[in-house]
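> sequence and computational prediction follow.
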Amino acid sequence: MKTYVITGGTGGTGGTGGIGKCLALRCLAQGHEVVVVGRSASKGSAWLAAARAQRAAGRAHFLLADLGLVADNRTLIDALHDGFDRIDALVLCARHFRTTRLVTAEGFENTFAHFYLSRFLLSHGLAERLEAADRPVILNVAGPGGAGDIAWDDLQLARA
């Protein structure tokens, strides 16, 4: 049995299941332990109900986190360190696209914090648990980027 941690594993919006949710259910059906991370408690409850329906409640876990917040990422990393000796795969599927600029309570532009900073924090913060696995994997599932050039001197788009 392997341990999978999947951000965005509770499902997409607009009636879609989401790649993370589909993968989480598949891994659970194959007998693995699965931790899904999401920012919706109700979607987390639905995920756990789906696991119970598969008779896999003991291998299914939900952790509530807003990945746009550094503090939530750090709390998540601590919880995963406390709960698991090894992580075989970290699957980064969480995505929340915004068309307008939003600054988090911690002062980061939300898309930057969610899509980039969070993935950096989780990948490095869980390195020890990943290295404990025989063949660890980090899978970054990303969506298409925006049009235009990268503003290397303004990654959080504070000036434009």
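Sure thing, it's come through. Just so you know, these numbers come straight off a predicted model, no measurement behind them.

> C-alpha from now on. contacts and neighbour counts both.
OK.

> does Ala51 belong to a helix or a strand, and which?
Element membership of Ala51 [criterion: DSSP states H and E] is helix 41-53.

> tell me which other helices or strands that helix touches.
Where contact means 3 or more CA pairs under 8 Å, 6 or more residues apart in numbering; DSSP states H and E, helix 41-53 is packed against strand 60-64.

> who touches the strand it packs on?
The contact list for strand 60-64 (CA atoms under 8 Å, 6 or more residues apart in numbering) reads 28, 33-41, 44-45, 47-48, 51, 76.

> list the buried ones in the helix holding Ala51?
Buried positions in helix 41-53, judged by neighbour count with 16 or more other CA atoms under 10 Å: 43-44, 47-48, 51.

> and stretch 20-28, by the same measure?
Neighbour-count burial for stretch 20-28 flags 20-21, 23-25, 27-28 (criterion: 16+ other CA under 10 Å).

> take those and keep only those in helices.
Mapping these onto helices (DSSP state H) picks out 20-21, 23-25, 27-28.

> one more to weigh against that first structure:
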Amino acid sequence: MAFLLVSAYLFLTHTHGAPAENGALMETLKSQVILFSNKSEHYSSQVRPPGTSRRIPHTIIIGVRKGGTRALLEMLDVHPNIVVAATEVHFFDWDENYVKGIDWYRSLMPFSYENQITIEKTPGYFTSPQAPERIHDMNSSIKLVIPARPIPLVQ
């Protein structure tokens, strides 16, 4: 399955200007395999694919426990123009992480191409009193996504 995802991703990025030479293509392949295999690890160990950078998220998924945030993130992660942070960062809701600064936060984001959307998911932001103001201070036009799970009717 991972091979198919890597192949599809390379095919799509190749049409958008990824390196075409054999050596460069092999390096890109190695980089993409690292990207797909390190979903649960810290991003600092990754090799930077050519033409990518770490950016603060364009979108943050917030919500409640068992509210479908992980399922939504995994569904979005299938799209080739979306990259997702590997873990819940807890930057805006935990003071001990927030004091580390925006550069530390960015270092936890995946490498992405200019045309890709970076998404982070931390449900804890939904219940944190300080998270809304901190998120707004970072980027007042960031998109927040809150999955809603239907409540079954009791009969």
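On my side now, so go ahead. All values reported here derive from a predicted model rather than from experimental measurement.

> give me the TM-score for this pair.
Once superposed, chain against chain, the TM-score is 0.37 (TM-score structural alignment, normalised by the length of the second structure); 89 aligned residues with a CA RMSD of 4.3 Å.

> between strand 60-64 and the helix holding Ala51 of the first structure, find me the angle.
180 degrees (axes from the mean of the first three to the mean of the last three CA atoms, to 10 degrees).

> now the angle from helix 41-53 of the first structure to helix 19-29?
On the basis of the same axes, to 10 degrees, helix 41-53 of the first structure is oriented at 30 degrees to helix 19-29.

> quick one: name whatever helix or strand follows the top helix by length along the second structure.
Across the second structure, the helix with the greatest residue count (assigned by DSSP H) is helix 22-37. Sequence order places strand 53-54 as the next helix or strand after helix 22-37 of the second structure, per DSSP H and E.

> I'd like the next helix or strand past that next one.
Criterion used, DSSP H and E; the element after strand 53-54 of the second structure is strand 59-61.

> the next helix or strand after that next one packs against which elements?
On the C-terminal side of strand 59-61 of the second structure, the closest following helix or strand by DSSP H and E is helix 69-77. Contact partners of helix 69-77 of the second structure among helices and strands, from 3+ CA pairs under 8 Å, 6+ apart: strand 82-84, strand 117-121.

> against which helices or strands is the helix or strand in which Arg119 of the first structure is found packed?
Per DSSP H and E: Arg119 of the first structure is located in helix 118-125. In terms of contacts (3+ CA pairs under 8 Å, 6+ apart), helix 118-125 of the first structure is packed against helix 70-83.

> quick one: work out the angle between the helix it packs on and helix 118-125.
Interaxial angle, helix 70-83 of the first structure versus helix 118-125 (the same axes, to 10 degrees): 30 degrees.

> in helix 70-83 of the first structure, what's buried?
70, 73-74, 76-77, 80-81.

> now for the helices and strands packed on helix 69-77 of the second structure, which one comes closest to Ile102 of the second structure?
Of all those, it is strand 117-121 that lies closest to Ile102 of the second structure, at 13.9 Å by CA to CA.

> tell me the helices and strands packed up against the helix or strand following the closest one.
Sequence order places helix 131-138 as the next helix or strand after strand 117-121 of the second structure, per DSSP H and E. Taking 3+ CA pairs under 8 Å, 6+ apart as contact, there are no helices or strands that helix 131-138 of the second structure lies on.

> reformat the buried residues of helix 70-83 of the first structure as TSV; add distance to Asn110 of the first structure.
Putting the buried residues of helix 70-83 of the first structure into TSV (distance: CA to CA, whole Å) gives the following:
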residue	distance to Asn110 of the first structure
Val70	11
Asn73	14
Arg74	16
Leu76	18
Ile77	19
Leu80	23
His81	26
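
> which of those residues lies closest to Ala89 of the first structure?
Leu80 (12.5 Å).
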